[in-house]
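Colleague: 3D model of this:
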Amino acid sequence: MEMLRQMNIRESMDKNEVLKVHQYIAHFWYQAGLSFNLIKLKSFKNMVVAIGQYGPHLPIPSYHDIRVPLLKKEVEYTENLMKGHREQWVKYGCTIMFDAWTDRKQRCEKLFELLDAIVEEVGEENIVLVVTDNGSNNVLADIGKLPLIRKTIRRAINQVRFSYAHFSTLSLLRNCRNKRELVRHAITIFSTSYLTLERLHKEKANIRNMFISDEWILNKLSKEPKGKEVAKVVLMPSFWNSVVYTLKVMAPLVKVILLVDGERKPAMGYIYEAMDKEKETIIKSFNDNESKYKDVFAIIDKKMELSAS
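Modeller: Presented below is the predicted three-dimensional model:
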């Protein structure tokens, strides 16, 4: 009985010691802001085992150690792991695959820089296929650079920014629009641009009425350069025609990019089929007037071809 009591005491003490160590680990984890999933890494388990086997008084690696010699050894270790793969690249060829890519800062060039670096590392002669499911992101990035579309989006965003930057204007605008917001945020910057244009177009009459109302004319902002410019654009028929044009082009393509950015990633073949279907929608919306969509289709075809090459 005495022996059993001693065992229970020792187990209780062991549990307390384990809990204490675990709390130190947790404290480091939270302070470093590490993902909870990292606790599952085999390398973490190996580290804990190695520390336990060493015992007390293990010296901690220095700042220099972790930055230089230890990092160099880890790179050498990784390079050795890659040797077998490099031999297979030459023998069997290699497929480069990119997962879905969304960048809220429109850094499309970074993607191509990364791809270029990978191609150089693998060896152009060893690559048999490049597969990416983000073709629609690149398509919309370049379509957004077309002069008329870029100008229309810029003017629309300036109008929204002006309204939200000035409380008095915003209050007046909300009264005209029954308190509906002008902008809605979406998954990508391109979707946001589209939704902003869509909301502006729906509120066209109310927005125009605001900028010809007595309240606006008496507002001091109406005399300032920015106020005059915004009012001028809002009252231009050509601006609203450009908004309609841009919506006709972007609406079908936004459907594709939302499809790609969804939780369930469709196969590339399905994306191509969806893009072809939406191209038909664009053709119909412009009554087969090729001059309206020729430049847009040239970008789509080029980008989708590059995604499959």
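
Colleague: from here on, just use CA atoms for contacts and neighbour counts.
Modeller: Fine.

Colleague: the stretch 51-200 of the chain: helices as residue ranges?
Modeller: Taking DSSP state H, counting those that start in this stretch to define them, one finds helices in the stretch 51-200 of the chain at 63-67, 69-92, 108-122, 135-143, 147-165, 167-176, 189-202.

Colleague: angle of the fifth one against helix 167-176?
Modeller: To tie it back to what came earlier, the one meant is helix 147-165. Put simply, helix 147-165 runs at 100 degrees to helix 167-176, going by axes from the mean of the first three to the mean of the last three CA atoms, to 10 degrees.

Colleague: for the comparison step, fold the sequence that follows:
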Amino acid sequence: MVRKKDKFWEHVQQLGPSRFKCNYCELDYSGSVTRVKAHLACLTGHDVQICTKVPDHVQAEASAEMNLSASKKKRTNETLESGIGSTSSLGRSIHQTTMVELAAKQDKKSLEKMIGEFFVKNNISFNVIQTESFIQMMKGACAYGQGFVIPSYSTLRTRLIPEAKVEIIEYVSNIKSTWGGTGCTIMSDSWTDLKKRSWVNVIAYSPGGAVFLKCIDCGSNSITAGYLFREISNVIEMLGPQHVVQFVSDNGANYNCCGDMLIGKWSHMYRTNCAAHGINLLLKDIHKHVRWVRKIIDDGKHVVDYMHRHTTIIALMREFTNAKEIKQPCKTS
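Modeller: Got it, this is the predicted structure:
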């Protein structure tokens, strides 16, 4: 008969001397209470499938129980190894401290190494480490402490992502509901990725907030005025022309012509050139035609380039500027 001493037997139904059925996902399997805990904790490698419907609090309890059992087993093994080592000529334990143990002792370098390995092994862009969401995630995990249980793949797929999707849909719906009173501005620009592919972004902005509407893959099409007019007209028709009061774009000839064509189709709309792009072109002309400005900017580029080529100098700069970085010039479309 199955022993009932462990509280986790309450989460399964007994079908036989050593066979059970999960109360949540109704999976039929056999084994000891360890398999029950592994199943509920969604841990792989215990010859049992993970539970896809286990409540979060049950999963957290099972995970904590499995971690406690693993820690007890590990301490027992270390004690045995220490005893064996004391009777040998080596006189030391064969246990090697792990990266997680070092991080728990507030070893900053070990934690930084784990973060670096996470980015490299998962092929994640290094720019992600500067995003507010990543920073808040790390701060939240550190503030929660060692008791935090990482969500399982099933929890991420079946609960967290769908909940985030619902929040985004609600956010967009709330903004769109304000367009009847305020209208919205359509903003568009084009850009080229590292593989030389052309894209066109279309964004709607209003006092309620901004909504990313579409990213158009231009493929083999040239970004002509006619092509932009067709694509952006489709977006405006989808939103409802009565909600669009303005079209903002860069100062390129194709966008200027596209804006004129849109106003010709919907006379209530306004066309406005992007102020940031205009300032960018103005500064570019100043750099091109004013010699002393060009010399100062070029000298500044040489200084930045020199500092970033010498790790010692850049380290000193960060030390005396409270870890501030020098913004390097880059190309924009």
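
Colleague: tm score of chain vs chain?
Modeller: The TM-score (TM-score structural alignment, normalised by the length of the first structure) is 0.34; 136 aligned residues with a CA RMSD of 4.2 Å.

Colleague: can you show me the helices along the second structure?
Modeller: Using DSSP state H, the helices of the second structure run over 33-40, 56-86, 99-104, 108-121, 132-144, 153-155, 161-176, 179-182, 225-239, 253-265, 275-289, 291-308, 311-320.

Colleague: tell me which of those helices is the most buried.
Modeller: Here the criterion is mean neighbour count by mean count of other CA atoms under 10 Å, and of the helices of the second structure the winner is helix 33-40, at a mean of 22.

Colleague: which one is residue 228 of the second structure nearest to, not counting chain neighbours?
Modeller: The spatial neighbour of residue 228 of the second structure that comes closest, neighbours along the chain excluded (CA to CA, 6 or more residues apart in numbering), is residue 258 at 6.3 Å.

Colleague: so how far is residue 75 of the second structure from the one you found?
Modeller: 71 Å (CA to CA, to the nearest Å).

Colleague: one more: residue 217 of the second structure?
Modeller: Residue 217 of the second structure is 57 Å from residue 75 of the second structure, where distance means CA to CA.

Colleague: still on that earlier bit, can you tell me which of the helices of the stretch 51-200 of the first structure is nearest to residue 269 of the first structure?
Modeller: Smallest distance to residue 269 of the first structure across the helices of the stretch 51-200 of the first structure (CA to CA): 11.9 Å, for helix 135-143.

Colleague: what does the closest one rub up against?
Modeller: Contact with helix 135-143 of the first structure is made by 101-102, 106, 108, 149, 190, 250, 253, 256-257, 260, 296, 299-300, 303-304, 307, as judged by CA atoms under 8 Å, 6 or more residues apart in numbering.

Colleague: again, only using 7 Å
Modeller: Applying CA atoms under 7 Å, 6 or more residues apart in numbering, the external contacts of helix 135-143 of the first structure come out as 108, 190, 256, 257, 296, 299, 300, 303, 304, 307.

Colleague: list buried residues within those.
Modeller: 190, 256, 257, 296, 299, 300, 303, 304, 307 (16 or more other CA atoms under 10 Å).

Colleague: can you tell me how far the closest residue to residue 158 of the first structure other than its chain neighbours is from residue 165 of the first structure?
Modeller: Closest residue to residue 158 of the first structure apart from its sequence neighbours, by CA to CA, 6+ apart: residue 230 at 7.6 Å. Using CA to CA, one gets 13 Å for the distance from residue 230 of the first structure to residue 165 of the first structure.

Colleague: quick revisit: mind listing which of the buried ones among the contacts of helix 135-143 of the first structure are in helices?
Modeller: When those are checked against helices (DSSP H), the matches are 190, 256, 257, 296, 299, 300, 303, 304, 307.
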